[in-house]
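*Asks:* Requesting a structural model of the entry that follows:
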Amino acid sequence: MIHNPSEDEVILESTDLCQSFFDQLGEDLSTLEADLIDLGRGQRDPDVIRRTLQFMHSSKGTAGALSYIVISKAFHQMEDMVIAWQKEEGLFNLDFMLDRVDLVRRTMDLSQDASLSRAAYLEEYEKLRAGLRRAASNKPRILIIDSFQATLLLMKEHLDKYDLDVMICSDGYQGLGKVLHDAIDGVVCGGMINGIDGPALIAAIKLNPSTSIVKTALITSKVRPKLFVEPDQVAHRTEKDLSYLAKWFHETLAKDQMARQASA
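*Replies:* This next block holds a predicted model:
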């Protein structure tokens, strides 16, 4: 029996396809681990990098097609890290990579556990899905999304005072993509941003089960917009409010991090 998180009957009945994918993936993960260790030691063999990226990309696509989102996103995160490292735009975090390989293996084991009921499987699957939120850094990761460059830089300046990993983005849809695929712990966004406005972006984050735990804050003018889904915080574009917001993120995410460590 192969468990699958999808409600699609076609996928649920395609146990042979899922089993074939898991069998091949299980064999290839050992090779991937060895390659990752070599890369983590500073080796930049073009053949190893190419093989690693091809495997991650194809596995990401197949897992996504079969609705194994945990596996797909894990490979997506690994692929992004290798590409950034290859371009010398980011670091190669071996511990993070091996953690993602372990997450893939645990998802495979869970999905092949015939003793579990579907309800029990889905409950455990969501726990693994939450594991995707662990970032490459131990610091809580904040994403600032705003079309105003001045607000981006000012908010980043306030957040950088604390032990936070801060990213910036000026487009709403790109920002939403980062929230969905990266391990983002908190989002600060403006009310009016390119692509999708702030309230709609926050609603998309909060209504998605895989991102609903992300802490959100909306930066507004003095007139508060009508909100479909309430953010965790609302702040005005003032020095005082932005400073308070940065402190709130720091304290809130630090508490969340300690709670996770205590329960681990």
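
*Asks:* only C-alpha atoms for contact and neighbour calcs from this point on.
*Replies:* Noted.

*Asks:* which residues of the protein fall in helices?
*Replies:* With DSSP state H, the ranges of helices along the chain come out as 9-13, 15-40, 46-65, 69-86, 94-111, 118-130, 149-159, 172-181, 198-207, 239-263.

*Asks:* and the last one, which residues are buried?
*Replies:* Within helix 239-263, the residues scored as buried using 16 or more other C-alpha atoms under 10 Å are 242-243, 245-246, 249-250, 253-254.

*Asks:* Export the helices of the chain to CSV and append columns for distance to R141.
*Replies:* Below are the helices of the chain laid out as CSV (distance: least, C-alpha to C-alpha, whole Å):
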stretch, distance to R141
helix 9-13, 34
helix 15-40, 23
helix 46-65, 23
helix 69-86, 14
helix 94-111, 15
helix 118-130, 15
helix 149-159, 10
helix 172-181, 10
helix 198-207, 15
helix 239-263, 9
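
*Asks:* how about those helices, which one is nearest D165?
*Replies:* Closest approach to D165 among those (C-alpha to C-alpha): helix 149-159, 8.6 Å.

*Asks:* L29 reaches V101, doesn't it?
*Replies:* Yes. Counting by C-alpha atoms under 8 Å, L29 touches V101, with 7.3 Å between them.

*Asks:* In terms of neighbours, single out the busier of these two.
*Replies:* More crowded of L29 and V101, by other C-alpha atoms under 10 Å: V101, with 21 against 16.

*Asks:* For the more buried one, give its distance to M167.
*Replies:* 25 Å (C-alpha to C-alpha, to the nearest Å).

*Asks:* Same check on T62?
*Replies:* According to C-alpha to C-alpha, T62 and M167 sit 29 Å apart.

*Asks:* Next: L29.
*Replies:* 31 Å.

*Asks:* repeat for H158
*Replies:* Look at H158 and M167: by C-alpha to C-alpha, they are 13 Å apart.

*Asks:* To compare with the earlier structure, here is another sequence to fold:
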Amino acid sequence: MTRFRPCIDLHAGKVKQIVGGTLRDEGAGPIENFVSEQSPASFARRFRSDDLRGGHVIKLGPGNHDAAREALAAWPGGLQLGGGVTEANASEWLDAGASHVIVTSWLFEDGERFSDERLARLVEKVGAEKLVIDLSCRRVADGWRVATNRWQTLTDMKLDPPSLDRLAGSCDEFLIHAADVEGLCGGIDEELVGMLGQWRGGVVTYAGGAASMADVERVGELSGGHVDVTVGSALDIFGGQGVTYRELVDWNRRSSEPGKAC
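*Replies:* Just a heads-up that it's a prediction; the model follows:
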């Protein structure tokens, strides 16, 4: 059954919602949809009080180390941590309270070539049960390609069921941001959600474009309830007007009731 997964996106030490495709290493900063005056810990405590498990804290670039630690300390074991995760620091984040570490770019040598050897080392270090592989992607002519380096670099990995099958034994979950629609509140990538829903080999969370409860419901419909969903810029606690936080909390409670399918 499709569940809502909360998020705490961090940029320059603050909780923000940004247009994902505008993240750059150089030049002008990203387009910001929302910048919170509340601390990362305040969001983590809210998610904890409503038992919204499996959410993720994402460090978007440098300057977010302390903010991420603050969020994890507010709910030890309740949130996943992603952004700049490598073999060298993965254990540090688990020790700081993350339930899982989320890794993308480090698994790709030169940001482009997937490394089975790096993945094997990371699994040996932290265990597959503590690992979420982020296969966030951009649309290309023949489907989708995994994108690294804050979604700036297209890799050699196609996002499709064979790729998910290949990696499923080495992680506990997958996280998929549709980078082309991330932060735009223009609707989900329905074709991508449908493809992810056809794959039944493990837990998948989709993020990108959800603008209303209708989009949340559509993820459930298209995936047969097998793909979870994150809502960011459209959410009222992040300055949005399309979805209320209370609607999503209630959605999760209904989806957990016996006999309910979302």
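
*Asks:* Fetch the TM-score of the aligned pair.
*Replies:* Here the superposed chains carry a TM-score of 0.29, computed using TM-score structural alignment, normalised by the length of the second structure; 111 aligned residues with a C-alpha RMSD of 5.0 Å.

*Asks:* before we move on, the earlier item: including distance to I144 of the first structure, could the buried residues of helix 239-263 of the first structure go into CSV?
*Replies:* Converted to CSV, these look like this (distance: C-alpha to C-alpha, whole Å):
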residue, distance to I144 of the first structure
L242, 12
S243, 14
L245, 12
A246, 11
F249, 12
H250, 14
L253, 15
A254, 18
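
*Asks:* ok, these vs E9 of the first structure, which is closest?
*Replies:* The closest of the buried residues of helix 239-263 of the first structure to E9 of the first structure turns out to be L253 (C-alpha to C-alpha; 39.2 Å).

*Asks:* Tell me where the stretch 101-250 of the second structure has helices.
*Replies:* 116-126, 161-168, 190-198, 213-223, 245-255 (DSSP state H, counting those that start in this stretch).

*Asks:* now those helices as TSV including distance to V15 of the second structure?
*Replies:* Shown next, in TSV, are these (distance: least, C-alpha to C-alpha, whole Å):
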stretch	distance to V15 of the second structure
helix 116-126	27
helix 161-168	30
helix 190-198	26
helix 213-223	22
helix 245-255	16
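
*Asks:* okay, these in JSON lines with mean neighbour count and distance to R139 of the second structure next?
*Replies:* Formatted as JSON lines, those follow (neighbours: other C-alpha atoms under 10 Å; distance: least, C-alpha to C-alpha, whole Å):
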{"stretch": "helix 116-126", "mean neighbour count": "15", "distance to R139 of the second structure": "24"}
{"stretch": "helix 161-168", "mean neighbour count": "14", "distance to R139 of the second structure": "15"}
{"stretch": "helix 190-198", "mean neighbour count": "18", "distance to R139 of the second structure": "9"}
{"stretch": "helix 213-223", "mean neighbour count": "21", "distance to R139 of the second structure": "18"}
{"stretch": "helix 245-255", "mean neighbour count": "16", "distance to R139 of the second structure": "28"}
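
*Asks:* Ok, which of those helices comes nearest H177 of the second structure?
*Replies:* H177 of the second structure sits nearest to helix 190-198 of all the helices of the stretch 101-250 of the second structure, at 10.1 Å, using C-alpha to C-alpha.

*Asks:* Which secondary structure elements does that closest one sit against?
*Replies:* Counting contacts by 3 or more C-alpha pairs under 8 Å, 6 or more residues apart in numbering; DSSP states H and E, helix 190-198 of the second structure packs against helix 213-223, strand 227-230.

*Asks:* Out of those, the one nearest L122 of the second structure is which?
*Replies:* Using C-alpha to C-alpha, these put strand 227-230 closest to L122 of the second structure, at 24.9 Å.

*Asks:* elements contacting that closest one?
*Replies:* Contacts defined by 3+ C-alpha pairs under 8 Å, 6+ apart place strand 227-230 of the second structure against helix 190-198, strand 203-207, helix 213-223.

*Asks:* do that again at 10 Å, thanks
*Replies:* strand 55-59, strand 173-177, helix 190-198, strand 203-207, helix 213-223 (3 or more C-alpha pairs under 10 Å, 6 or more residues apart in numbering; DSSP states H and E).

*Asks:* Taking strand 173-177 as reference, get the angle to the first one.
*Replies:* Same thing as strand 55-59 of the second structure. Per axes from the mean of the first three to the mean of the last three C-alpha atoms, to 10 degrees, the angle that strand 55-59 of the second structure makes with strand 173-177 is 60 degrees.

*Asks:* Please name every helix or strand in contact with strand 55-59 of the second structure.
*Replies:* Contacts defined by 3+ C-alpha pairs under 10 Å, 6+ apart place strand 55-59 of the second structure against strand 7-11, strand 14-18, helix 40-49, helix 65-74, strand 79-82, strand 101-103, strand 227-230.

*Asks:* And the fourth one, by the same measure?
*Replies:* Packing contacts for strand 203-207 of the second structure, counted by 3+ C-alpha pairs under 10 Å, 6+ apart, involve strand 131-134, strand 173-177, helix 190-198, strand 227-230.

*Asks:* TSV please, covering these and showing distance to V103 of the second structure.
*Replies:* Shown next, in TSV, are those (distance: least, C-alpha to C-alpha, whole Å):
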stretch	distance to V103 of the second structure
strand 131-134	5
strand 173-177	9
helix 190-198	19
strand 227-230	17
